[in-house]
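> Prediction below, plus the sequence it came from.
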Amino acid sequence: MPRRSPLALLPEAAPAPDAEVLRLAEALIFAASRPVESAALAARLPAGSDVEAVLAELRRIYLPRGINLVRVAGGYVFRTAPDLAAALRGDAPEPRKLSRAAIETLAIVAYHQPVTRAEIEEIRGVSTSKGSLDLLLETGWVRLRGRRRTPGRPVTYGTTPAFLEHFGLDAVSDLPGLDELKGLGLMDGRLPAGFSIPMPSDATALHLDEEPLAEGPDED
């Protein structure tokens, strides 16, 4: 009985996605104003298309180019290659600068969401001006989530998909943890004993201690 070649035992390579399917997926992602989720892409591609294979092939094709296909905010979008950022600096519109108070507030919302204004002030140790939260709401990086099921029913805050897009995150859980922040030199090495950073979550579903916003979003 003839011996079979070891190569015959290897699984066959998956066929490359059809060129026209690749072109259509490329056009859909390019034309979209927001990151395109896999499910939305599958609904627009021919029936039976392997969406993950299409995305993988597009990532491979664009990897050495001036723009790359990246995953942010749960979807896919074309972005300038990171190594070209310095060469393009000055061409993009200058983003609105945030005050230190607004930056601190944004960080607290990102890591502690859902969080109320009173909780933000407790963490910061100072009063939070209404202007800081208003600015973050205006930029579209922070949203009103719901109301806490506690006396006074204070409004809770959380981040938005626009926040993820701006900072190139697929999910809030991709934010750096304490060890990473220390490694980047962003945290003082002399931290209080027991100091920790919570594991952030951007789950859209309301928590058990929250309820939907019913009427006008009154401040707490």
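Thanks, I have the structure now. Owing to the predicted nature of the structure, the values given are computational and were not obtained by experimental measurement.
> From now on I want contacts and neighbour counts done on CA atoms only, so please keep to that.
Fine.
> Tell me where this structure has strands.
Counting by DSSP state E, the chain has these strands, from start to end: 67-72, 75-80, 115-116, 142-148, 155-159, 210-211.
> now the ones you listed as JSON lines including distance to Leu45 and mean neighbour count?
As requested, the strands of the chain are arranged in JSON lines below (distance: least, C-alpha to C-alpha, whole Å; neighbours: other C-alpha atoms under 10 Å):
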{"stretch": "strand 67-72", "distance to Leu45": "18", "mean neighbour count": "21"}
{"stretch": "strand 75-80", "distance to Leu45": "15", "mean neighbour count": "18"}
{"stretch": "strand 115-116", "distance to Leu45": "40", "mean neighbour count": "23"}
{"stretch": "strand 142-148", "distance to Leu45": "33", "mean neighbour count": "22"}
{"stretch": "strand 155-159", "distance to Leu45": "31", "mean neighbour count": "25"}
{"stretch": "strand 210-211", "distance to Leu45": "38", "mean neighbour count": "18"}
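> Spatially central residue for the chain, please.
For the chain, the residue nearest the mean C-alpha position is Leu164 (2.8 Å; C-alpha atoms, centre = their mean).
> do you know how far that residue is from Trp141?
Distance of Leu164 to Trp141, given as C-alpha to C-alpha, to the nearest Å: 8 Å.
> one step back: just checking, the residue nearest to the centre of the chain touches Asp174?
No: using C-alpha atoms under 8 Å, Leu164 is not in contact with Asp174; the gap is 9.5 Å.
> count of neighbours near Ile108?
Ile108 has 21 neighbouring residues, counting by other C-alpha atoms under 10 Å.
> does it really touch Glu119, like I thought?
No: taking contacts as C-alpha under 8 Å, Ile108 lies outside contact range of Glu119: 9.2 Å.
> before we move on, back to that, export the strands of the chain to TSV and tack on distance to Pro46?
Below are these laid out as TSV (distance: least, C-alpha to C-alpha, whole Å):
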stretch	distance to Pro46
strand 67-72	21
strand 75-80	18
strand 115-116	43
strand 142-148	36
strand 155-159	34
strand 210-211	41
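> then this one, side by side with the first:
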Amino acid sequence: MARRPRPPEPFDTELAHLPPELRWREWMGRVEAVIFAAPAPVTREVLARVVGRDCSIDLLIDDIRAELRGRPYELVAVAGGWQHRTKKGFAEAIQVATGLGTNDPKPLSKSEQLVLLAIAYFQPITRGELGQFFGKEISRDTIGHLRGLDFIAAGPRSPVPGAPYTYVTTKGFLSFFGFDTLRDLPDMEALEDAGLLSKERLLAGDFPALGGDGIGDEGEPLDPEEVFGE
């Protein structure tokens, strides 16, 4: 009679047989390995599957970050999780060596940046409301481009006649701009002081023209970080 295969041993998260220091080092290794292998930011809930019930993930992350100081990559909090990212100072070296980044989408134009900025701060918002802000209709092409980049998505329908869809930012937006949550967006007052955004003027439909079309010059693309900052 054939012997039945043994069931796999349950994954040991507690590591009670190890002394505290070795247990902590093993948890650190597990957490860093999971984050390193994942193609997207890893949430706290996922990391909790590989460590003990009483383990502080925040303290583990702090210790991993401390060990990475001086390395060309770092562990960042982004889009509700953590991700390994190379430091910006090494971007050119990576591009020269591997070609990575040479085919990245071109930077957003001024008008696209401003539309994205308005959606980020005033979401959920309809295309009609965006048009009121900027004094002209926002093209479906602009909305489609931002959706294609996974910066925005359809939100709940607006409670106005016709129930148009609203637009909201996505996790892809948070990840691209390096935000953990929307609470990390630059302070509205700081943007006003920099002359980049005025909530009162936007809501009044009085937005300063930045180009020939009233909402930006399509011929002069900008790096999105010039609007959202680092």
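It's in. For clarity, every value in this text was computed on a predicted model and none was experimentally measured.
> Please state their TM-score.
Comparison of the two superposed chains (TM-score structural alignment, normalised by the length of structure 1) gives a TM-score of 0.72, and 180 aligned residues with a C-alpha RMSD of 2.7 Å.
> Looking at structure 2, which helix is longest?
helix 20-37 (DSSP state H).
> got the buried residues for that one?
By neighbour count on 16 or more other C-alpha atoms under 10 Å, the buried set for helix 20-37 of structure 2 is 23-24, 26-28, 30-32, 35-36.
> And the helices in structure 1?
19-31, 38-44, 51-62, 85-88, 100-112, 117-124, 130-139, 161-166, 178-183.
> Nearest to Pro154 of structure 1, out of those?
When the helices of structure 1 are compared by C-alpha to C-alpha, helix 117-124 sits nearest Pro154 of structure 1, at 7.9 Å.
> residue range for that closest one in structure 2?
In the comparison with structure 2, helix 117-124 of structure 1 aligns to the range 127-134 (TM-score structural alignment).
> What's the match for Glu74 of structure 2 in structure 1?
Aligned partner of Glu74 of structure 2 by TM-score structural alignment: Asn68.
> my guess is that match meets Thr80, correct?
Yes: using C-alpha under 8 Å, Asn68 of structure 1 is in contact with Thr80, at 6.2 Å.
> How about residues contacting the longest helix of structure 2?
15-16, 41-42, 47, 50-51, 60-61, 63-64, 82-84 (C-alpha atoms under 8 Å, 6 or more residues apart in numbering).
> PyMOL command for the buried members of those?
Buried residues within these, by 16+ other C-alpha under 10 Å, are selected in PyMOL with:
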select buried, resi 15+41+42+47+50+51+60+61+64+82+83+84
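> Any chance of the contacts of helix 20-37 of structure 2 in CSV with distance to Ile138 of structure 2 as columns?
Below are these laid out as CSV (distance: C-alpha to C-alpha, whole Å):
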residue, distance to Ile138 of structure 2
Leu15, 57
Ala16, 60
Pro41, 32
Val42, 35
Leu47, 41
Val50, 47
Val51, 48
Leu60, 46
Ile61, 42
Asp63, 47
Ile64, 45
Trp82, 34
Gln83, 34
His84, 36
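> With Arg143 of structure 1 as the reference, measure out to the match of Glu74 of structure 2.
For Asn68 of structure 1, the distance to Arg143 of structure 1 - C-alpha to C-alpha - is 29 Å.
> cool, and Gln113 of structure 1?
Per C-alpha to C-alpha, Gln113 of structure 1 is found 10 Å from Arg143 of structure 1.
> joint contacts of the two?
157-159.
> now, among the residues you listed, which is nearest to Gly168 of structure 1?
Of all the shared contacts of Gln113 and Arg143 of structure 1, Thr159 has the smallest distance to Gly168 of structure 1: 13.6 Å, by C-alpha to C-alpha.
> Can you name the residues that contact the closest one?
109-110, 113, 141-143, 202.
> One more pass at 10 Å, please.
Taking C-alpha atoms under 10 Å, 6 or more residues apart in numbering, we find Thr159 of structure 1 in contact with 106-107, 109-111, 113-114, 136-137, 140-145, 172, 201-204.
> what's the answer for Asp187 of structure 2, then?
Taking C-alpha under 10 Å, 6+ apart as the test, what Asp187 of structure 2 contacts is 121, 228.
> Map it onto structure 1.
Under the alignment by TM-score structural alignment, Asp187 of structure 2 pairs with Gly177 in structure 1.
> Check Arg157 of structure 2 too.
Counting by TM-score structural alignment, Arg157 of structure 2 lines up with Arg147 in structure 1.
> Can you give me the separation between Ala77 of structure 2 and Val160 of structure 2?
Ala77 of structure 2 is 37 Å from Val160 of structure 2, by C-alpha to C-alpha.
> same check, this time on His145 of structure 2
In terms of C-alpha to C-alpha, His145 of structure 2 sits 25 Å off from Val160 of structure 2.
> Of the two, which one has the most company?
The neighbour comparison of His145 of structure 2 against Val160 (other C-alpha under 10 Å) goes to His145, with 14 against 7.
> Spatially, what comes nearest to Val77 of structure 1 if we skip its sequence neighbours?
Using C-alpha to C-alpha, 6 or more residues apart in numbering and skipping the chain neighbours, the partner closest in space to Val77 of structure 1 is Pro35 (4.9 Å).
> OK, contacts around that neighbour?
Pro35 of structure 1 makes contact with 29, 70-78, 161-162, 165, according to C-alpha under 10 Å, 6+ apart.
> what's the counterpart of it in structure 2?
Checking TM-score structural alignment: Pro35 of structure 1 goes with Pro41.
> Over to Ala56 of structure 1?
Using TM-score structural alignment, Ala56 of structure 1 pairs with Asp62 in structure 2.
> Wait, that match touches Glu74, no?
No: contact between Asp62 of structure 2 and Glu74 fails when scored by C-alpha atoms under 10 Å: they sit 11.3 Å apart.
> thought Glu121 of structure 1 was touching Lys130?
No: using C-alpha under 10 Å, Glu121 of structure 1 is not in contact with Lys130; the gap is 11.3 Å.
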